[in-house]
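Participant: Make a model of this:
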Amino acid sequence: MGRDTDNKDKVPLIEHLSTNGRGSTGHPAGVNRALYKYIPLTIIVLQTTVMVLLLRYSKTQKLNEGQGRYLSSTAIVVSEVFKLTVCFAVLSYRGSVNEQGVIGRSSGGLSGLLRTLRCEVYGKPMETCKLLVPAGLYTMQNNLLFLALSRLDAATYQVTYQLKILTTALFSVLLLKRRLSLQQWISLIMLMFGVALVQLPADYKIGEGSSNEVDSSGMTLSRLVGLAAVLLASLSSGFAGAFYERLLKRSTQELWIRNTQLALFGILLGAGAVIIMDLERVLEGGFLQGYDAITWAVILLQAFGGLAVSYATKYADSILKGFATSISIILSTITAWCILNDFEPSMNFFIGTTIVIAATVLFAMPVKK
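Facilitator: Model prediction:
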């Protein structure tokens, strides 16, 4: 082809990402803007709520005689394989990226994918290796969340995991030099108070204590393990999120390349976790032991949910995301209480949850100048 034809088939990467071939705004012509505002809200609510409830159910459902429960470590690896498959499909469809960060629309397919991987992944080892840190943290975080939802009811998990807002904010201050407003600091204090209130026993009254002494029964120990897992996952989520954002801001590589690198390391590190934690059980019962329709649904939500939320984040503003999180907490609580019979909410839980929801919305609201 001549030079003019080549230039027609290529567009700058940033322009291609921002327009998606649909015009300057990225929205299809004639589509109601309000629709694009609330579709992301629906995606976040459904993905977060259904994922948590299904994962909890998959870890607590009664099994048939002779049926074993699936291994969380293998489910995480399979989820990363699905993510990598989606990334490969997108990169193949969009065409290859050359050294100048330009997408060749006419060079898609398998050859374009291999060219992109050679140029952007294998050809830039230092850039690729930077993803080891967040990939390792996300792998640990996913294993912790599977553990937490096997020990905690979905509602308590949802409320407690909002501590990731606190850890993300703190690490953003440390790593990204971001400044928080007084309103945001107040909301973070409210968040901590609300989460602490949710953890109190049902018969605990502030100033009086609990009528029953806390024992060391299996149920109490199981709950403590679940809470510790959520706290560690929140810490991991906060650091990984801030670190990954810092990488994206300092890198010229597009998001789908970064997602591919994350998935590759996620598979390798996840496989390492399988070897360390469950090798003997895998050798005895197989890698996919205990998998059923619910398990595959959890894996698909885990894999595609993150990609869907990435899309939602592109179009939804921070206020909408705050409301989406709040709605998800409410739906999880109602479902866990009325349908799953997972827990009996106390007054402390209702008050604490209300405070957490208010803090979440307050943190996302813009500061009036």
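Participant: contacts and neighbour counts: CA atoms only from here.
Facilitator: Will do.
Participant: Who are the packing partners of the top helix by length along the chain?
Facilitator: Scanning the chain for the helix with the most residues, using DSSP state H, yields helix 218-250. Helix 218-250 makes packing contacts with helix 132-151, helix 154-160, helix 163-175 when contacts are defined by 3 or more CA pairs under 8 Å, 6 or more residues apart in numbering; DSSP states H and E.
Participant: Deepest in the core, which of those is it.
Facilitator: Stretch with highest mean neighbour count among those: helix 154-160 (a mean of 26; mean count of other CA atoms under 10 Å).
Participant: One more sequence to fold, the one below, so I can look at both together:
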Amino acid sequence: MQTQRMSFIQSFSKLFPSKSSFIIFSLYIILFCNHGILVTASQTSSNRYEYNVATVVLLTETLKLLASVGLYCKDNEPKSLVKDVVKNKTVLALYLIPAFLYCLYNNLSFENLLRFDPTTYNLLLQFRIFFTAILFQVLFKKTLTGKQWLSLVILTLGCMLKQLDFNAESADSNAKMYGFNLFSWSTVLILVQMLCSCFAGVYNEYLLKNDGANVNIFVQNVFMYLDSIFCNILVLLFHGNLSTAFQYDNLAKIMNFKVIILMINNASVGIITSFFLKQLNSILKTFASALELVFTAILCYFLFHIPIALSTVMAICTVLFAVYLYTQNPVKGQEHDKESLEIEREELLMDEVLVKE
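Facilitator: Here you go, the predicted model:
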């Protein structure tokens, strides 16, 4: 019993180098579960949105920007923020890439949650796992071990189990589309959203830990959300909705309790994600995203009476096993890498001393 306890503590410390990193991990899962539930709750009985989705996304990005500025100014002078922005304008330009991808991702999330129930939506997004792992290896020049790849394969298989119910037809013609057709526009949209998510996440982590490593994290968030606002304005211009986006009628529909809570939740997700990628990594982020389906399935059963099929239970069990397997050999962060290098140097020095003696 004592040995098992020590093994668990060691695995836990490998995953989470500090208490704050575990809190960030937990908050990330909670907030993302809330996202799917709140978006579904904000729909009408006919599964439509009364509010302008693009306007909500733009206002959410603005809320993230204001929060980041406020958190920065809590410990720094406002004028230093301007200096940091000017000094690191190159990093500001680099953030246009993940900002555009996140912008597309956020807008597609509303569209895809009209086509899929929250549990199916989260399960389908888990196919980003392999793309994330490949991009992670390329950008960070780290090779995943066989055990790590095995846990990722099992995680993906767990997500695929849900497809056993994809050919089932709903008896209610007005119900959501719980079915799945591989060759459909819905599949294309979820695929695009998935690719946006994995590339934006890994590239954002790369900026946080490399090009922007010496830049205050809240300044980096300011860069991200300034670029995001710019991208969302372009989206509104593309759809020809910029002139009407902030008319009284549209804003009145947004000033709804459910929509306001949704925007606050999504703003919190943005802030927490930056801390997640700074302290942890994109691989662990895919496991956190997979764990969402466990909690989302349970919550949606009680809140929206969405049934939990046998395949969903099997999928959840498989995902939990994959998570357990990954905890035995997780990807080490930069802090762990530095510690390993220091230990290796100390061992080399000791060897040199022994040889001289």
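Participant: sorry, back to before: of all the helices and strands packed on helix 218-250 of the first structure, which lies closest to Y244 of the first structure?
Facilitator: Evaluated over these, closeness to Y244 of the first structure peaks at helix 132-151, with 6.4 Å, by CA to CA.
Participant: what stretch of the second structure does the closest one fall on?
Facilitator: Under TM-score structural alignment, the counterpart of helix 132-151 of the first structure in the second structure spans residues 96-115.
Participant: post-alignment, that stretch versus the first structure, mean distance?
Facilitator: For stretch 96-115 of the second structure, the mean deviation from the first structure after alignment is 1.1 Å (mean CA distance after the TM-score superposition for the first structure).
Participant: who's in contact with that stretch?
Facilitator: The contact list for stretch 96-115 of the second structure, computed with CA atoms under 8 Å, 6 or more residues apart in numbering, reads 36, 39-40, 47-48, 53-54, 57, 121, 176-178, 186, 189-190, 193-194, 196-197, 199-201, 203-204, 224-225, 227-228, 231-232.
Participant: again, 6 Å this time
Facilitator: Stretch 96-115 of the second structure is contacted by residues M177, Q193, C196, A200, M224, D227, S228, C231 when judged by CA atoms under 6 Å, 6 or more residues apart in numbering.
Participant: same check, this time on stretch 75-87 of the first structure
Facilitator: T260, A263, I267, G270, I299, A303.
Participant: out of the residues you listed, what pair is the most spread apart?
Facilitator: Farthest pair in the contacts of stretch 75-87 of the first structure, by CA to CA: T260 and I299, 17.6 Å.
Participant: starting at the chain centroid, how far to the longest helix of the first structure?
Facilitator: On the basis of CA atoms, centre = their mean, to the nearest Å, helix 218-250 of the first structure sits 11 Å off its chain's mean C-alpha point.
Participant: in it, what's buried?
Facilitator: 222-223, 225-227, 229-244, 247 (16 or more other CA atoms under 10 Å).
Participant: Kindly report the same for stretch 78-95 of the first structure.
Facilitator: So, applying 16+ other CA under 10 Å, buried residues of stretch 78-95 of the first structure: 78-84, 86-88, 90-95.
Participant: rewinding a little: need the helices and strands packed on helix 218-250 of the first structure in JSON lines with distance to W185 of the first structure, can you?
Facilitator: Output for these, formatted as JSON lines (distance: least, CA to CA, whole Å):
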{"stretch": "helix 132-151", "distance to W185 of the first structure": "25"}
{"stretch": "helix 154-160", "distance to W185 of the first structure": "18"}
{"stretch": "helix 163-175", "distance to W185 of the first structure": "9"}
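Participant: So which of those helices is nearest I329 of the first structure?
Facilitator: Of all those, helix 154-160 comes closest under CA to CA, at 6.0 Å.
Participant: Superposed on the second structure, what's the mean shift for that closest one?
Facilitator: Looks like 1.7 Å for helix 154-160 of the first structure (mean CA distance after the TM-score superposition for the first structure).
Participant: Off-centre distance for that helix?
Facilitator: Using CA atoms, centre = their mean, the offset of helix 154-160 of the first structure from its chain centre is 15 Å.
Participant: Stretch 150-161 of the second structure too?
Facilitator: The answer for stretch 150-161 of the second structure is 18 Å, by CA atoms, centre = their mean.
Participant: what's the answer for stretch 202-213 of the second structure, then?
Facilitator: On CA atoms, centre = their mean, the centre of stretch 202-213 of the second structure falls 15 Å from the chain's centre.
Participant: now swap in stretch 189-199 of the first structure and tell me
Facilitator: That offset, for stretch 189-199 of the first structure, works out to 22 Å (CA atoms, centre = their mean).
Participant: go on, stretch 8-16 of the second structure?
Facilitator: Distance, centroid of stretch 8-16 of the second structure to centroid of chain: 22 Å (CA atoms, centre = their mean).
Participant: Please point out which parts of it sit buried.
Facilitator: So stretch 8-16 of the second structure, judged by 16+ other CA under 10 Å, has buried residues S11, F12, K14, L15, F16.
Participant: can I get the residues you listed in a markdown table with secondary structure and distance to P78 of the second structure?
Facilitator: Listed next are those as a markdown table, based on DSSP: H, G, I helix; E, B strand; the rest coil; distance: CA to CA, whole Å:
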| residue | secondary structure | distance to P78 of the second structure |
| --- | --- | --- |
| S11 | helix | 42 |
| F12 | helix | 39 |
| K14 | helix | 38 |
| L15 | helix | 36 |
| F16 | coil | 33 |
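Participant: mind listing the strands for the second structure?
Facilitator: With DSSP state E, there are no strands along the second structure.
Participant: Among the helices and strands packed on helix 218-250 of the first structure, which comes closest to I186 of the first structure?
Facilitator: From these, taking CA to CA, the stretch that ends up closest is helix 163-175, at 11.1 Å.
Participant: which strands and helices sit next to that closest one?
Facilitator: helix 218-250 (3 or more CA pairs under 6 Å, 6 or more residues apart in numbering; DSSP states H and E).
Participant: rerun that using 10 Å as the cut-off
Facilitator: Here helix 163-175 of the first structure touches helix 182-199, helix 218-250, helix 347-364, going by 3 or more CA pairs under 10 Å, 6 or more residues apart in numbering; DSSP states H and E.
Participant: end to end, how far does stretch 338-349 of the first structure reach?
Facilitator: Start and end residues of stretch 338-349 of the first structure are separated by 15 Å (CA to CA, to the nearest Å).
Participant: Go through it and flag the buried ones.
Facilitator: Neighbour count says stretch 338-349 of the first structure has L340, D342, P345, N348, F349 buried, by 16+ other CA under 10 Å.
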